[in-house]
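Peer 1: coordinates only, sequence not included:
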């Protein structure tokens, strides 16, 4: 094919894209930064002002040599964009120190245009903003909020129980300090919250209370606080990883539970999770001295149908079989018991043989003879017939 043929083919492809409706083109460019979206204006007259109607605003300081250039660009976009059109999402990425006033201007623009999704990321650079007051976020339209901090992004005591986001359904906070006088009701006025994730966060004050009638998914990872209580009648999925205090959970509708803890864990529940379908409990270094607590924790899951435990837990219970020797099996609904080694390399070494008690295994299986019992890796296990 000669040069003119390639040119015609390229024109046909360009025309196909140009003939798409504006909203579809905007969706195709959803993940692109607004700087790259604006660059399409040189393609043809069809594309010249297309960027001005995009509902997706993605700003990043990384694309500019300095903050004055970034600020100038942002001001240009906000002043030239079609002011009559709504904004669906705003993504902000900062790798340098920016002023609260500057951030507020961008957010206020989004809020005044009924933004539904907001994501703020603070990159791990030396001069990045470290104080990001969540009090800047005040919207009646916002449904999804994600804040990724940098080694604890501070959100100081300007946060109060009046932090109102009535439309919010999904909240993700990572590396954020929540420090105010009353964190027990921090999210209480986010009345439609359904999905909440707190990862690597520190909670000051009197701890945190998560009480939501609509909450269905809750994930707490490396959460540091003095205490926390969860009251969520509609909660279906709960993930707890590396917590430093015993959470009190009231979730009668809980269907899925994942617990991952380094040494031992303690979960407090008044109802025993009557609707529990799946549970996965993982402890890397369960101590023999904590065996009774571990057993009590497992007994809370007696309604579960599909139970997964790491081998270290079974090994710990096998060293204290007297704890279960006179107790009936409480797992009447159990359909599957799965055991796997947390430290697979250690257990797969022929030198490290592990003896697990059949009495412990039977404790889980006796009330459900048809239960499927699976050991993920059994190369070096010895079963002790008690």
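Peer 2: Cool, got the structure. Owing to the predicted nature of the structure, the values given are computational and were not obtained by experimental measurement.

Peer 1: use CA for all of it now, contacts and neighbours both
Peer 2: OK.

Peer 1: Helices of the stretch 1-150 of the chain, residue ranges please.
Peer 2: Under the criterion DSSP state H, counting those that start in this stretch, the stretch 1-150 of the chain contains helices at 3-18, 22-28, 34-39, 67-80, 100-112.

Peer 1: and of the ones you listed, who's closest to residue 54?
Peer 2: Set against residue 54 and scored by CA to CA, these come closest in helix 22-28, at 5.9 Å.

Peer 1: returning to what we had before: tabulate the helices of the stretch 1-150 of the chain in a markdown table, adding columns for distance to residue 260 and mean neighbour count.
Peer 2: A markdown table is the format used below for the helices of the stretch 1-150 of the chain (distance: least, CA to CA, whole Å; neighbours: other CA atoms under 10 Å):
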| stretch | distance to residue 260 | mean neighbour count |
| --- | --- | --- |
| helix 3-18 | 48 | 11 |
| helix 22-28 | 38 | 14 |
| helix 34-39 | 40 | 17 |
| helix 67-80 | 42 | 14 |
| helix 100-112 | 37 | 16 |
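
Peer 1: Please enumerate the strands of the stretch 51-200 of the chain.
Peer 2: Secondary structure of the stretch 51-200 of the chain by DSSP state E, counting those that start in this stretch: the strands cover 56-60, 89-94, 117-122, 144-155, 170-178, 195-199.

Peer 1: buried stuff in the fourth one?
Peer 2: Within strand 144-155, the residues that qualify as buried are 144-155, counting by 16 or more other CA atoms under 10 Å.

Peer 1: do you know how far the residue positioned nearest the centre of the chain is from residue 219?
Peer 2: In the chain, the centroid-proximal residue (CA atoms, centre = their mean) is residue 197; its distance is 3.9 Å. Shown here: residue 197 relative to residue 219, a distance of 5 Å by CA to CA, to the nearest Å.

Peer 1: circling back: I'd say the residue nearest to the centre of the chain and residue 215 touch.
Peer 2: No. Using CA atoms under 8 Å, residue 197 is not in contact with residue 215, being 11.2 Å away.

Peer 1: Quick check: neighbours shared by those two?
Peer 2: By CA atoms under 8 Å, 6 or more residues apart in numbering, residue 197 and residue 215 have no common neighbours.

Peer 1: Comparison target below:
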């Protein structure tokens, strides 16, 4: 009995020594390593590290990465108060590498303005907003955020902002010289003093742009996407309030494009696109919408020099209808550089294999030897030459 107790005591003391050594090793790590650990934690958990030891008591105040997520809180006022307290207690001499603010449920613009102002004044590099913003009047983003010289990544996701017929307005031009990536959702573009809509031309380092469910205040004006560095562009359901309008591309280094959703826009290009590699047209057309053919032709004409082209089932069906009309048939471009055509087919479709093959053959009649890649039910068939 005594022997058993003695062994248990020795094991307990050994475990306590191991825990003390582990704590000492953790405390001996430099601040940069501990801050890197905090990078993978939400702000709530980062602040809670202050109870671990004296070493951690004020360490959270100099954290370079902040992630605010309302799902960690039961009550909205508690979450809003937590955000304000963290920002006010943080070491103001420290810059911010990334700030991510996610809010489930509705918020007003006041706290959003506070976060954006704080981020911009602390040289933020990566800034993400994902909120359901309820407005009683139009809201203009604080000028500090679109004039932030340190910003490299900007992601603005706004949900249901039109409940009160209001708009989240973007500036007529972004002055972000180091910005490389931009994602924007449910925001409104407007024209500048010269009557042009050209918001991205001053973003000299912009490489990736995603425009998702955005709105054009004056749908009679074309929006110009002008940027010499842009290589990756995604447009999802760019809406013009039911009016077909134009997007003019001036992007000579464009290499990859994705068009998704319900397109209400025609495309045009103001420059050559010699580096265009991949294009995906994965859209859902309005039934009996009169401009479907015009919109699709404008896309194909702009992307005529692509090397890899992916078409969704709805696009294939619309293209097949288009080819039945001689006036539209003559407007199709020649895909002189196309190497692979990918078709996303439904398992059960109303189009026969013969109709699909005739459509593909006509589409590629001026193309080089092209592989056709047929995808069904998320599974891809083997590549095979078209043989024409």
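Peer 2: Arrived safely. These figures come from a predicted structure and were not determined experimentally.

Peer 1: now what about the TM-score between them?
Peer 2: Once superposed, chain against chain, the TM-score is 0.75 (TM-score structural alignment, normalised by the length of structure 1); 342 aligned residues with a CA RMSD of 3.5 Å.

Peer 1: closest to residue 329 of structure 1 out of the strands of the stretch 51-200 of structure 1?
Peer 2: strand 195-199 (34.6 Å).

Peer 1: By how much does the closest one deviate from structure 2 on average?
Peer 2: Compared with structure 2 after fitting, strand 195-199 of structure 1 has a mean deviation of 1.0 Å; criterion: mean CA distance after the TM-score superposition for structure 1.

Peer 1: the inter-axis angle of that strand versus strand 144-155?
Peer 2: Put simply, strand 195-199 of structure 1 runs at 30 degrees to strand 144-155, going by axes from the mean of the first three to the mean of the last three CA atoms, to 10 degrees.

Peer 1: next helix or strand past strand 195-199 of structure 1?
Peer 2: Counting by DSSP states H and E, the next helix or strand C-terminal to strand 195-199 of structure 1 is strand 202-203.

Peer 1: against structure 2, where does that next one fall?
Peer 2: Aligned using TM-score structural alignment, strand 202-203 of structure 1 spans residues 215-216 in structure 2.

Peer 1: what about the matching stretch, how far off from structure 1?
Peer 2: Here stretch 215-216 of structure 2, set against structure 1 after superposition, deviates by a mean of 2.9 Å using mean CA distance after the TM-score superposition for structure 1.

Peer 1: Which residues does that stretch contact?
Peer 2: With CA under 8 Å, 6+ apart as the criterion, stretch 215-216 of structure 2 contacts 186-190, 238-241.

Peer 1: Just the buried residues out of the residues you listed, in PyMOL syntax.
Peer 2: To isolate the buried ones among the contacts of stretch 215-216 of structure 2 in PyMOL, judged by 16+ other CA under 10 Å, type:
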select buried, resi 186+187+188+189+190+238+239+240
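
Peer 1: Just put the contacts of stretch 215-216 of structure 2 in a markdown table and tack on distance to residue 342 of structure 2.
Peer 2: Listed next are those as a markdown table, based on distance: CA to CA, whole Å:
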| residue | distance to residue 342 of structure 2 |
| --- | --- |
| 186 | 30 |
| 187 | 32 |
| 188 | 33 |
| 189 | 33 |
| 190 | 36 |
| 238 | 24 |
| 239 | 27 |
| 240 | 29 |
| 241 | 31 |
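
Peer 1: for the closest residue to residue 299 of structure 1 other than its chain neighbours, helix, strand, or coil?
Peer 2: Spatial nearest neighbour of residue 299 of structure 1, excluding adjacent residues (CA to CA, 6 or more residues apart in numbering): residue 330 at 7.2 Å. The three-state label given to residue 330 of structure 1 by DSSP: H, G, I helix; E, B strand; the rest coil is coil.

Peer 1: Residue 254 of structure 1 pairs with which position in structure 2?
Peer 2: By TM-score structural alignment, residue 254 of structure 1 lines up with residue 276 in structure 2.

Peer 1: Could you check how far the aligned residue in structure 1 for residue 58 of structure 2 is from residue 40 of structure 1?
Peer 2: The alignment partner of residue 58 of structure 2 in structure 1, by TM-score structural alignment, is residue 49. Taking CA to CA as the measure, residue 49 of structure 1 falls 9 Å from residue 40 of structure 1.

Peer 1: same check, this time on residue 328 of structure 1
Peer 2: Per CA to CA, residue 328 of structure 1 is found 70 Å from residue 40 of structure 1.

Peer 1: Comparing the two, which residue is more hemmed in?
Peer 2: Under the neighbour definition other CA atoms under 10 Å, residue 328 of structure 1 and residue 40 were set side by side, and residue 40 has more, 15 against 11.

Peer 1: What sits closest to the more buried one if chain neighbours are left out?
Peer 2: residue 47 (6.2 Å).

Peer 1: so what's the one you found up against?
Peer 2: 18, 40-41 are the contacts of residue 47 of structure 1 under CA under 8 Å, 6+ apart.

Peer 1: Next, format those as JSON lines and append distance to residue 191 of structure 1.
Peer 2: Output for the contacts of residue 47 of structure 1, formatted as JSON lines (distance: CA to CA, whole Å):
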{"residue": "18", "distance to residue 191 of structure 1": "42"}
{"residue": "40", "distance to residue 191 of structure 1": "41"}
{"residue": "41", "distance to residue 191 of structure 1": "42"}
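
Peer 1: wait, which of the residues you listed is closest to residue 290 of structure 1?
Peer 2: Taking CA to CA as the measure, residue 290 of structure 1 lies nearest residue 40 of the contacts of residue 47 of structure 1, at 62.5 Å.
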